[in-house]
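Student: Pasting the sequence and the predicted coordinates here, then a few questions.
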Amino acid sequence: MKIKSDKRPSRRNDRKVLVAEESIKRWAESDSESSSSSSSSSDSEQKEVHCLMADHMDDDEAENASLKNSSAESSSDELEDTDSLKTELSKLRIENELLRSESSELKAEVEKLTKEMSSWTQSTRALQKLQESKSQHLIELS
């Protein structure tokens, strides 16, 4: 199974945000100092900020798409793992039933053999008694 990892924003994105913030601050400061002389430079700084923000958003979108793909892959992997586990469980259940059946057959055979041994033991005792009584009868006759 794959483990989902949380991606942290890259340092490159952090730098872009910082540059954008600094540009905004500079633009605000220059705007308050002189509005006429800084209009062309503030326009370029504003464009720079928009570009940096657009780059940042593009990076976020790419990262989101990447996360969606990895999420879909992990979901697919989890489904495959679930299916394989279900198949394995089914096989184990079948094997378990076969072993239970075999166990029942063996228990029945043990019970049958136990009865047969008991019968032989009784027969042996009866034969010994018969031999003992025959021996005593011969002794009495002699």
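Tutor: Great, that's in hand. Numbering: from 1, shown residues only.

Student: can we go C-alpha only for contacts and neighbour counts from here?
Tutor: Noted.

Student: burial measure for residue 52, as a count.
Tutor: 18 (other C-alpha atoms under 10 Å).

Student: do the same with residue 120
Tutor: 12.

Student: Now do the contacts for it.
Tutor: If you count contacts by C-alpha atoms under 8 Å, 6 or more residues apart in numbering, residue 120 has none.

Student: Got another one to weigh against that:
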Amino acid sequence: MRALIQRVSQASVSVDGEILGHIDQGLLALIGVTADDDSTRADRLLHKLLNYRVFADDEDRMNRNLQQIGGGLLLVSQFTLVAATDKGLRPSFSSAAPPEHGRAMFDHLVMQASQAWPNTATGRFGADMQVALINDGPVTFLLET
């Protein structure tokens, strides 16, 4: 699984003008699922999302994680993250999970995240979503499991 995470001061995701998920300070995580991903990888990714130290401590160093700052976690499915872009001028999605598997893995991640961290929000799998954010830093990392 891949997650493109961005440290945000706020972020939201909407479908057809309806806001489905919103957070203030925290992490926006765009999630890509490959055909090889399983619940073990999803669980490892969740551990990284909750514990990755990208928030400033008292000395302004990235030493605090999402839990330590009490931030929000916004999970948004984005299959384009697993595209192969190394050849040609058109992305290849051959390594992306089929929709049923992608939904199952994303739903597993959301369920586990909601149980582990109450300040979790999400978009809608497979929908045409609009994501709004204010990237704080900017700080952006690509996490893989």
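Tutor: Received it, and whenever you're ready, just let me know what you need. All figures in this text were calculated on a predicted structure; none of them were measured in a lab.

Student: Just the TM-score for the two chains, thanks.
Tutor: Once the chains are overlaid, their TM-score stands at 0.21 when taken by TM-score structural alignment, normalised by the length of structure 1; 43 aligned residues with a C-alpha RMSD of 3.9 Å.

Student: need the longest helix for structure 1.
Tutor: helix 39-141 (DSSP state H).

Student: Just give me how far that one sits from the chain centre.
Tutor: Relative to the centre of its chain, helix 39-141 of structure 1 is centred 14 Å away, using C-alpha atoms, centre = their mean, to the nearest Å.

Student: Which neighbouring elements make contact with the longest helix along structure 2?
Tutor: Counting residues, the longest helix in structure 2 under DSSP H turns out to be helix 99-116. For helix 99-116 of structure 2, the packing partners by 3 or more C-alpha pairs under 8 Å, 6 or more residues apart in numbering; DSSP states H and E come out as helix 39-51, strand 120-122.

Student: Can I get these in CSV including mean neighbour count and distance to residue 137 of structure 2?
Tutor: As requested, these are exported to CSV (neighbours: other C-alpha atoms under 10 Å; distance: least, C-alpha to C-alpha, whole Å):
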stretch, mean neighbour count, distance to residue 137 of structure 2
helix 39-51, 17, 18
strand 120-122, 21, 22
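
Student: of these, which approaches residue 111 of structure 2 most closely?
Tutor: strand 120-122 (9.5 Å; C-alpha to C-alpha).

Student: so after that closest one, what's the next helix or strand?
Tutor: The element immediately downstream of strand 120-122 of structure 2 (helix or strand, assigned by DSSP states H and E) is strand 130-144.

Student: Go through the helices and strands packed on helix 99-116 of structure 2 and name the closest to residue 101 of structure 2.
Tutor: Nearest to residue 101 of structure 2 among these is helix 39-51 (10.8 Å), distances taken as C-alpha to C-alpha.

Student: Tell me which of the helices and strands packed on helix 99-116 of structure 2 sits nearest to residue 110 of structure 2.
Tutor: strand 120-122 (7.5 Å).

Student: quick one, what contacts residue 39 of structure 1?
Tutor: Contact analysis of residue 39 of structure 1 by C-alpha under 8 Å, 6+ apart lists residue 31.

Student: try it again with 10 Å
Tutor: Applying C-alpha atoms under 10 Å, 6 or more residues apart in numbering, we find residue 39 of structure 1 in contact with 27, 30-31, 45.
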